[in-house]
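Trainee: I would like the atomic coordinates for the input below:
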Amino acid sequence: MDLLSPIDVGEYRLNNRIFMAPMTRCRSVHNNVPNEMMVQYYTQRASAGLIITEATQISTKGIGYPYTPGIHTAEQVEGWKKVTQSVHAKGGRIFLQLWHVGRISHPAFHNGELPVAPSAIKPSGSIYTYEGMKEFVTPHPLSTGEIKNIVEDYIAGAKNAMEAGFDGVEIHGANGYLIDQFLRDGTNQRTDEYGGSVENRARFLCEIVEAVCAAVGSNKTGVRLSPSGTFNDMKDSDPQKHFSYICERLNRYNLAYLHIIDALEGDIRHGANVVELRILRDAYKGILIANGGYTFERGNQTIRDGLADAVAFGALFLANPDLPERFKTHSELNTPDPASFYTQDETGYLDYPALQCD
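Mentor: Modelled structure (predicted):
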């Protein structure tokens, strides 16, 4: 087996193991609605074994970045329908990533109300808003009743994704956003049933997973985690122990897949306590996707070594809409342009060239 081999994920037979990782691109410029640019962008990349969309807000309270799409209004659902229909017409498969940013936000996004989090712990640094850069604030710690309401928002988002024609959903539990904030003891200092032990800190994630699986099917539900991540001022006292437990716990749900972000260069530079992929592979028995700076060669080796079943590529897929064909033919790769990652026009979004076929 290698990256070009087919794979069964959930109820789907996928053409290859070269997945498109979720990447925020900030092109939803009107009411957080997917637009025609986004239709073209995802359709250009339909040869991926599986597309996982950019992180998509489950509610207005989940917003933390300008021009990012949502899945909580009828207009947004209709916008996404155009994306899924076009991707399916090209033979592709596509999951929507469900997102709540938690404390990684600002009152500027919420009519002056505080962002929410498991505990009242302010992240270091600042965030970009429609009004420019703003320093992070101390978030509002969620009550148990508010937590239950957010679980309901995940259910609604998952159902809306199915209405929009997606093949499944990925629950974003990584990168320092709300679910990750509950999982880590550096951001979760609660003393109720959602804090303290790793079993309690995993409760929020498990409640969401159970609810989403019940709503749309476990075979259409994935989860993404970043056990070694330091992005968004994240830390944990013993991530190897804690995330081994979390991965083992996820075996109960018969998910479509578990998506793991490896420690990135920035994480290591910021003192990450690195959790080796092999440890998580031993803990999780289902389909496992690896992500994080992979090359074609490293991806193939990771699959051959049994450490992962598929690999999600981010910046390489951004810059190479026909990445599977380039890997297959060992063709030269386009270079990503970071200056256009988060702009609002077609430059650096729709204009990366595909291979010229004779």
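Trainee: contacts and neighbour counts: CA atoms only from here.
Mentor: Fine.
Trainee: doesn't Arg13 make contact with Ser5?
Mentor: No. Proximity of Ser5 to Arg13 does not meet the contact threshold set by CA atoms under 8 Å, at 10.7 Å.
Trainee: mutual contacts of those two, please.
Mentor: Counting by CA atoms under 8 Å, 6 or more residues apart in numbering, Ser5 and Arg13 have no contacts in common.
Trainee: residue contacts, the spatially most central residue of the chain?
Mentor: The chain has His172 as the residue nearest its centroid, 4.6 Å off, counting by CA atoms, centre = their mean. Going by CA under 8 Å, 6+ apart, His172 touches 55, 97-100, 179, 223-225.
Trainee: so when I look at it, I'm seeing a strand, right?
Mentor: Yes. Per DSSP: H, G, I helix; E, B strand; the rest coil, His172 lies within a strand segment.
Trainee: quick one, longest helix in the protein?
Mentor: Longest helix in the chain by number of residues (criterion: DSSP state H): helix 144-163.
Trainee: tell me what that one is packed against?
Mentor: Under the contact definition 3 or more CA pairs under 8 Å, 6 or more residues apart in numbering; DSSP states H and E, helix 144-163 sits against helix 74-89, strand 94-99, strand 168-173, helix 203-216.
Trainee: residue ranges of the strands in the stretch 1-150 of the chain, please?
Mentor: 7-9, 12-14, 18-20, 51-57, 94-99, 116-117, 126-129, 132-135, 140-141 (DSSP state E, counting those that start in this stretch).
Trainee: for the comparison step, fold the sequence that follows:
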Amino acid sequence: MTVPKSLKDTKLFQPIKVGKNELNHRVVFAPTTRYRALDDHTPSDLELQYYGDRSQYPGSLITTEATFSAEQGGLFSNVPGIYTEKHVEGWKKINEKIHANKSFSSIQLWYLGRVGNPKLLKEAGLPFIAPSPVYVTDESKKLAEEVGNPLRSLTEEEIQDIIHVQYPKAAINALAAGFDYIEIHSAHGYLLDQFLQPSTNQRSDKYGGSIENRARIVLEIIDVLLPIVGADRLAIRLSPWAKFQNMKAEEDVVHPITTFSYVINELQKRADVGNQLAYISLVEPRVQASYDVEKENQVGDNAFASSIWKGNFIKAGNYTYDAPEFSTLLNDIEDNRTLVGFSRYYVSNPDLVRRLRDGLELTPYVRATFYTHDNWGYNTWNSYDENKEFIEAEEVKVVAKPIKGAYAI
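Mentor: Below is the predicted model of the structure:
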């Protein structure tokens, strides 16, 4: 890509306080799910190197990949969890590395709902659940019926267990593993986003119907976690305009601004009485998950959120599209409370922070390697001054292994 201009003399490289911690700059590693955990969902040696390399610039904030809050919150193969002692021990080693680099970490707690794999859930003896039995695709419905695990609505009792048992346990485990922040994943068509949006929430009980009811599970999880985690370590991710996972976004019967204004306003009410979250992470309408949206097809604007929420934002979504000038990035950080998330270019540039600071050329990412299970395209990227050679035929043989010394439990 075009060599970016140096951003070292901009607000991007001024310190900013997030919760109780001061970051040295406003570049954030946004979550990048990459399927390199062990088969039992324990973080691996590959992930240890991956996060270690990307936290090398002191004072950085590293958001780790989407992580299963509970087994019922899955399942995808080789995605990490935070619901067993082994998971905690694996993440602890990763956080020790991040902290040794004098950087900070945030875990993204994930729950799949209707986009989970019904076959893997069946094999684990778990139901295939969602707010309502609205399949994400015909293929998902076919697989669910073939394996005898059809999608069904969560019962109110099960919702209470998610709120009062599963998320608190995940949060306690995350704190034990040394994470500095805990981010609730309520975006991109996963379970909590499914509750928020009318196209996927057709319930008639207190968790469906009105905006207040559809937002209830999200806000109750926040309220339960506040005394456990502390507001200054708690965060949430939202994607008001995302159509990823066949969400309807602005096509829905209730406009996204109406729904998400309510949620953000409720979070601000909590902030007003002393419970201000560390940040709200917003997905910009320039992307749908890891894919760019052409300008003529972009719908929506997150400006409404800034008029409601007075705390920090992390905004992510194709902030390299107008390089080398980075006009959008520079405009967004002018409010002195916005940090900018990068994911794809942070994968292919382990030293991204330095490259943005010094105006060094960015190495293009390779999409075909995103969701494989070996080391090729994962830990085979050089920092700017490095020229290590990697042979694809050899690196595809390198697969995830336990982190040395992590599991003596």
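Trainee: thinking again about what came up before, between the strands of the stretch 1-150 of the first structure, which one is nearest to Phe296 of the first structure?
Mentor: Closest to Phe296 of the first structure of the strands of the stretch 1-150 of the first structure, according to CA to CA: strand 18-20, at 9.2 Å.
Trainee: average distance between the closest one and the second structure?
Mentor: Its matched residues in the second structure lie on average 0.2 Å from strand 18-20 of the first structure after superposition (mean CA distance after the TM-score superposition for the first structure).
Trainee: mind checking how far that strand is from the chain centre?
Mentor: Centroid displacement of strand 18-20 of the first structure relative to its chain, using CA atoms, centre = their mean, to the nearest Å, is 13 Å.
Trainee: which position in the first structure aligns with Arg38 of the second structure?
Mentor: Just so we're on the same page, residue 38 of the second structure is Leu rather than Arg. Counting by TM-score structural alignment, Leu38 of the second structure corresponds to Val29 in the first structure.
Trainee: quick check: its match vs His100 of the first structure, distance?
Mentor: 19 Å (CA to CA, to the nearest Å).
Trainee: of all the helices and strands packed on helix 144-163 of the first structure, which one comes closest to Ser331 of the first structure?
Mentor: Smallest distance to Ser331 of the first structure across these (CA to CA): 23.9 Å, for helix 74-89.
Trainee: how far off centre is stretch 92-100 of the first structure?
Mentor: That offset, for stretch 92-100 of the first structure, works out to 8 Å (CA atoms, centre = their mean).
Trainee: thought Pro133 of the second structure was touching Leu151?
Mentor: Yes. Look at Pro133 of the second structure against Leu151 with CA under 8 Å: they come within range, at 5.3 Å.
Trainee: intersection of neighbour lists for the two?
Mentor: By CA under 8 Å, 6+ apart, the residues touching both Pro133 of the second structure and Leu151 are Arg114.
Trainee: can you give me the strands for the stretch 201-350 of the second structure?
Mentor: With DSSP E, counting those that start in this stretch as the criterion, the stretch 201-350 of the second structure has strands at 234-238, 279-283, 287-288, 291-292, 313-316, 338-342.
Trainee: which one of those lies nearest to Val28 of the second structure?
Mentor: The nearest among the strands of the stretch 201-350 of the second structure, by CA to CA, is strand 338-342 at 4.5 Å.
Trainee: name the helices or strands packed onto the closest one?
Mentor: With contacts taken as 3+ CA pairs under 8 Å, 6+ apart, strand 338-342 of the second structure sits against strand 27-29, strand 313-316.
Trainee: got these as a markdown table, with distance to Ile172 of the second structure columns?
Mentor: Output for these, formatted as a markdown table (distance: least, CA to CA, whole Å):
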| stretch | distance to Ile172 of the second structure |
| --- | --- |
| strand 27-29 | 23 |
| strand 313-316 | 24 |
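Trainee: what's the closest of those strands to Gln202 of the second structure?
Mentor: Nearest to Gln202 of the second structure among those is strand 313-316 (29.7 Å), distances taken as CA to CA.
Trainee: mean shift between that closest one and the first structure?
Mentor: In the superposition with the first structure, the average deviation recorded for strand 313-316 of the second structure is 0.8 Å (mean CA distance after the TM-score superposition for the first structure).
Trainee: which strands and helices sit next to that strand?
Mentor: strand 279-283, strand 338-342.
Trainee: which bit of the first structure covers it?
Mentor: Mapping strand 313-316 of the second structure onto the first structure (TM-score structural alignment) gives residues 288-291.
Trainee: off-centre distance for that stretch?
Mentor: Counting by CA atoms, centre = their mean, stretch 288-291 of the first structure is centred 12 Å from the centre of its parent chain.
Trainee: Leu61 of the second structure matches what in the first structure?
Mentor: Match for Leu61 of the second structure (TM-score structural alignment): Leu50.
Trainee: wait, isn't that match in contact with Tyr12?
Mentor: No. Leu50 of the first structure lies out of contact with Tyr12 (CA under 8 Å); the separation is 9.8 Å.
Trainee: just give the closest residue to Glu284 of the second structure, not the sequence neighbours.
Mentor: Gly317 (5.1 Å; CA to CA, 6 or more residues apart in numbering).
Trainee: same question, Leu323 of the first structure
Mentor: The shortest distance from Leu323 of the first structure to any non-neighbouring residue, by CA to CA, 6+ apart, is to Phe317 (6.0 Å).
Trainee: tell me the contacts of the corresponding residue of the second structure for the one you found?
Mentor: Here Phe317 of the first structure is matched to Tyr346 in the second structure, going by TM-score structural alignment. Going by CA under 8 Å, 6+ apart, Tyr346 of the second structure touches 29, 54, 352.
Trainee: now the helices and strands packed on helix 144-163 of the first structure as TSV including distance to Lys148 of the first structure?
Mentor: What follows is these, written out as TSV (distance: least, CA to CA, whole Å):
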stretch	distance to Lys148 of the first structure
helix 74-89	23
strand 94-99	16
strand 168-173	16
helix 203-216	9
